[in-house]
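Enquirer: Fold the following.
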Amino acid sequence: MDSLGLFILLIPTFFQQTAASSLEEITWTYKGLVGQSEWSEYFPDCGGTSQSPVDVITTQTKYDPSLIPVTPLGYSQYGNQPFTLFNNGHTAVIKLPEWMGLGGLPWLFSAVQLHLHWGPGGLGHVGSEHTINGLSADAELHVVHYNSELYPNMSTAMAQRDGLAVLGILIVTGEETNPAFNSILNYLSRIRHADQRAFIPAFDVQSLLPSDLGRYYRYNGSLTTPPCHQSAIWTLFHERVQISKAQLLKLETILYSSKAEEPDQMLLQDNYRVTQPLNHRVIFASFSAESGRELSSGEVTAVVIGVMCGCVGLAVIIRFIVKTIRFFKLLHLETVVVNSSTSSWDILHNNRPAPMPRAKEPEKAKEKKQDLPLNLTSEDERKEELSPSLQTEP
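Expert: Okay, here's the model as predicted:
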């Protein structure tokens, strides 16, 4: 009876272990068999309401002044022990020593591993898991930690609501090479196929992070790969990290998701999960969009170029105005010179001034003119008087 009771008690445990081992044996993919749309059928948590990644709509984030900058602990003190680089068929993983940790969170978190997500290989600017305002980056780096203050190991913590803390770093491309990422990319040829691993020189993990660790988005989410446990506190940095186009191309084209002995070799590409619904979750921001803030180097460059273009445009406008004013002044002067060298009578013949009226004669002149006929009359009379006498004389 006791043996039967013990057997009955062990049956649930047996089925749980069998189910767990069967889940581990399921080979999931991003776009093939057991692809993203089918994950929830085999891994129930993948259909939960707090899944990652998400699209961060910056206008809908909520500013939380209590969010302090995250603090990498021991990231730059990597010691002499090499790191292990591993191709798990889904991504390139580097196992990190547990004495590396993360501060600035409610609990102390110890480092577990870091890995990358990327796109199709030079066919567009997609590849990151998280997006901001609907825009994807070229790739994304994740640094995973577990809550070592509350739980003994990663396996236990990953199933707990507050068990994990993940840093998300968006990666974009530019012209300059990023030496920090060469600490990973230069050794990918050693793990080209799934299940291959290699020891690589240890390096400063903090050099992979953006310089500004104080501006980020925070939300509760999940692992972005099966089993998709909803146990992650996500910190997505606002500042992007830049690598060269050649570095991104190497990441996108050098690894295979298939094993070395498999006849059909498949490139490891497009290993990113599409964004998931927020489902009324709130994304908090450690900075206020309205408040004055420090600009990133890229933003500073854009502002400087904008100011320079504005100054050049303003100078062109001022120069045009000055030239226009000078032109009209010269035109006016030429018109005045032409007018002064040409007779006004020839130009304005219809506007000749009327002849001036004669001035009135003085009164004395009038009197003299009146006396003149009178005097002439008296002289004639005298001649008439004398003529008869002259006629009577012999």
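
Enquirer: alpha carbons only for contacts and neighbour counts from here, please
Expert: Fine.

Enquirer: what secondary structure does residue 173 sit in?
Expert: Counting by DSSP: H, G, I helix; E, B strand; the rest coil, the backbone at residue 173 sits in strand.

Enquirer: Surely it and residue 242 touch.
Expert: Yes: assessed by C-alpha atoms under 8 Å, residue 173 is found in contact with residue 242 at 5.3 Å.

Enquirer: Run through the residues that contact the closest residue to residue 237 other than its chain neighbours.
Expert: Nearest non-adjacent residue to residue 237, counting by C-alpha to C-alpha, 6 or more residues apart in numbering: residue 216, 4.1 Å away. Shown in contact with residue 216 (C-alpha atoms under 8 Å, 6 or more residues apart in numbering): 235, 236, 237, 238, 239, 285, 286, 287.

Enquirer: redo that, cut-off 10 Å
Expert: Contacts for residue 216 (C-alpha atoms under 10 Å, 6 or more residues apart in numbering) come out as 67-70, 167-169, 234-239, 284-287.

Enquirer: now swap in residue 165 and tell me
Expert: Shown in contact with residue 165 (C-alpha under 10 Å, 6+ apart): 102, 105, 107-111, 143-147, 158, 220-223, 231-235.

Enquirer: from those residues, which would you call buried?
Expert: Buried members of these, counted by 16 or more other C-alpha atoms under 10 Å: 102, 107-111, 143-147, 158, 220-223, 231-235.

Enquirer: Among those residues, which ones are in helices?
Expert: Taking DSSP state H, every one of these sits outside helices.

Enquirer: Tell me, how many residues neighbour the residue nearest to residue 137 when sequence neighbours are not counted?
Expert: Nearest residue to residue 137 in three dimensions, chain neighbours excluded: residue 128, at 5.1 Å (C-alpha to C-alpha, 6+ apart). The number of residues packed near residue 128 is 29, by other C-alpha atoms under 10 Å.

Enquirer: this one as well, want them side by side:
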Amino acid sequence: MLPSPSPSLSLPVSLSHLLLITPSIIIHFCVWARRANMDSLGLFILLMLQCFQWTAAHAAEDITWTYKGMVGQTEWSEYFLDCGGTSQSPVDVVTTQTKYDPSLIPLTPLGYDQHGNSPFTLYNNGHTAVIDLPEWMGIGGLPWFFTAVQLHLHWGSGGPSHGGSEHTINGQSADAELHVVHYNSELYPNMSTAMTKRDGLAVLGILIVTGEETNPAFNNVLNYLSRIRHADQKAYIPAFDIKSLLPSDLGRYYRYNGSLTTPPCYQSVIWSVFHERVQISKAQLLRMETLLYSSKSEEPDRMLLQDNYRATQPLNHRVVFASFSAESGRELSSGEVTAIVIGVMCGCVGLAVIVRFIVKTIRIKEPEKAKEIKQDTALNSTAAGEKKEEPSLSLQTDP
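Expert: This is a model prediction of the structure:
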């Protein structure tokens, strides 16, 4: 998430960097120390502290980080201290351990569909494909107003069901992930300042899965990847509705405090990972995984840009909140939906058969019962007649 520009060197911090301190820095400290009436020992200590601080900062800027290799993600914390922090991203969201927070209202994209006539800038920074977003776009539903900065993608290399997303749900990876990055423009003047503050950034995480149908919205990006195949290449593409890339349900999401998922890994991000996945086709995923290179066009050895996702990081006692309860948030699988539909249909057919059987049985029994009643009536009439005749016969036979 939010990759930094690709630097030119890959040297670790060493003693040689101390020689890069400019005379202006030394003069500045000498003047400051003299005004403060500090002794030579205090000056020396302050100067050395500043040396190491300055050296570490500038050396980190000169490091070329990768996802795998000499400065791969397992070594990031050696060169970028925040990458070893306790509030890192991405994380695995265990749904049974999330906490429902009714105050989390649906997120509202603002200006996402007001793209105007100006084209978007799409570029390959050696780590991912990025689109710069205009400043009139933002996101509502957060404690502050956040202005949109850019969006980018993360993916794998093995096709569907082989991973590629950064966040996982219950240990399950999606095939890719989209990040839409915003900065807190209500509190901070720009992205550079905000990204170092704890409440400086807000990022939307959209998990991407594959299916049979093509997603037209993602073609607004994927159709132009061939124009930026190599690192540092840029292209202008037609503007489009950014909201079309998001899931339809913006009210169900997971919220936690985390970090950038790439160096310098500043722990300044309010994450909102949507529960609903977005679907693209297998062909679209293949283009994402195979079209771009992490190497520059002038480099003889081309390196495919693949597996540009960071492994999940420990929560370290952080709480992941959910904007929905477990009951309302449970999403049925296609198999479960099919089973329910078939069950309902079978139930309806069975009920119809039972009702018909009952009606038919009643219709059969009604004539039989009427016949029995008629026969009983006839027998009763005969018996009554016989009883009336018996006294008259007895009278006739008496002497």
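
Enquirer: tell me, what's touching residue 173 and residue 242 of structure 1 both at once?
Expert: Common neighbours of residue 173 of structure 1 and residue 242 (C-alpha under 10 Å, 6+ apart) are 138, 139, 248.

Enquirer: for the residues you listed, which one is nearest residue 191 of structure 1?
Expert: Nearest to residue 191 of structure 1 out of those is residue 248 (C-alpha to C-alpha; 16.8 Å).

Enquirer: how near is whatever residue of structure 2 lines up with that closest one to residue 153 of structure 2?
Expert: Residue correspondence to structure 2 (TM-score structural alignment): residue 248 of structure 1 is matched to residue 285. Per C-alpha to C-alpha, to the nearest Å, residue 285 of structure 2 is found 11 Å from residue 153 of structure 2.

Enquirer: tell me, what's touching the two both at once?
Expert: 176, 208.

Enquirer: quick revisit: just to be sure, which of the buried ones among the contacts of residue 165 of structure 1 are found in strands?
Expert: The members of those that map onto strands under DSSP state E are 102, 109-111, 143-147, 220-221, 232-235.

Enquirer: where does the equivalent of residue 343 of structure 2 over in structure 1 land in three-state SS?
Expert: Alignment note: residue 343 of structure 2 maps to residue 310 in structure 1; criterion TM-score structural alignment. Following three-state DSSP, residue 310 of structure 1 is assigned to helix.

Enquirer: count of residues packed around residue 310 of structure 1?
Expert: Neighbours of residue 310 of structure 1 under the rule other C-alpha under 10 Å: 12.

Enquirer: I figured the match of residue 248 of structure 1 was touching residue 222, is that so?
Expert: Yes: when contacts are counted by C-alpha atoms under 10 Å, residue 285 of structure 2 is listed as touching residue 222 (9.1 Å).

Enquirer: the more surrounded of the two?
Expert: residue 285 (24 against 16).

Enquirer: mind listing what that one touches?
Expert: Counting by C-alpha under 10 Å, 6+ apart, residue 285 of structure 2 makes contact with 155-160, 175-176, 208-211, 222, 279.

Enquirer: of all the ones in strands among the buried ones among the contacts of residue 165 of structure 1, which comes closest to residue 80 of structure 1?
Expert: Nearest member of these to residue 80 of structure 1, counting by C-alpha to C-alpha, is residue 111, at 17.4 Å.

Enquirer: Show me where the stretch 151-300 of structure 1 has its strands.
Expert: For the stretch 151-300 of structure 1, the strands defined by DSSP state E, counting those that start in this stretch occupy 164-174, 197-200, 216-221, 232-237, 241-244, 284-285.

Enquirer: Specify the stretch among these that is closest to residue 381 of structure 1.
Expert: Ranking the strands of the stretch 151-300 of structure 1 by proximity to residue 381 of structure 1 (C-alpha to C-alpha) places strand 164-174 first, at 132.1 Å.

Enquirer: what's stretch 180-196 of structure 2 aligned against in structure 1?
Expert: On structure 1, the counterpart of stretch 180-196 of structure 2 by TM-score structural alignment is residues 143-159.

Enquirer: roughly how far is that stretch from the heart of the chain?
Expert: Offset of stretch 143-159 of structure 1 from its chain centre (C-alpha atoms, centre = their mean, to the nearest Å): 35 Å.

Enquirer: just stretch 299-318 of structure 1 next, same as before
Expert: 18 Å.

Enquirer: what separates the equivalent of residue 90 of structure 2 over in structure 1 from residue 134 of structure 1, distance-wise?
Expert: Matched to structure 1 by TM-score structural alignment, residue 90 of structure 2 sits across from residue 53. The gap separating residue 53 of structure 1 from residue 134 of structure 1 is 12 Å, by C-alpha to C-alpha.
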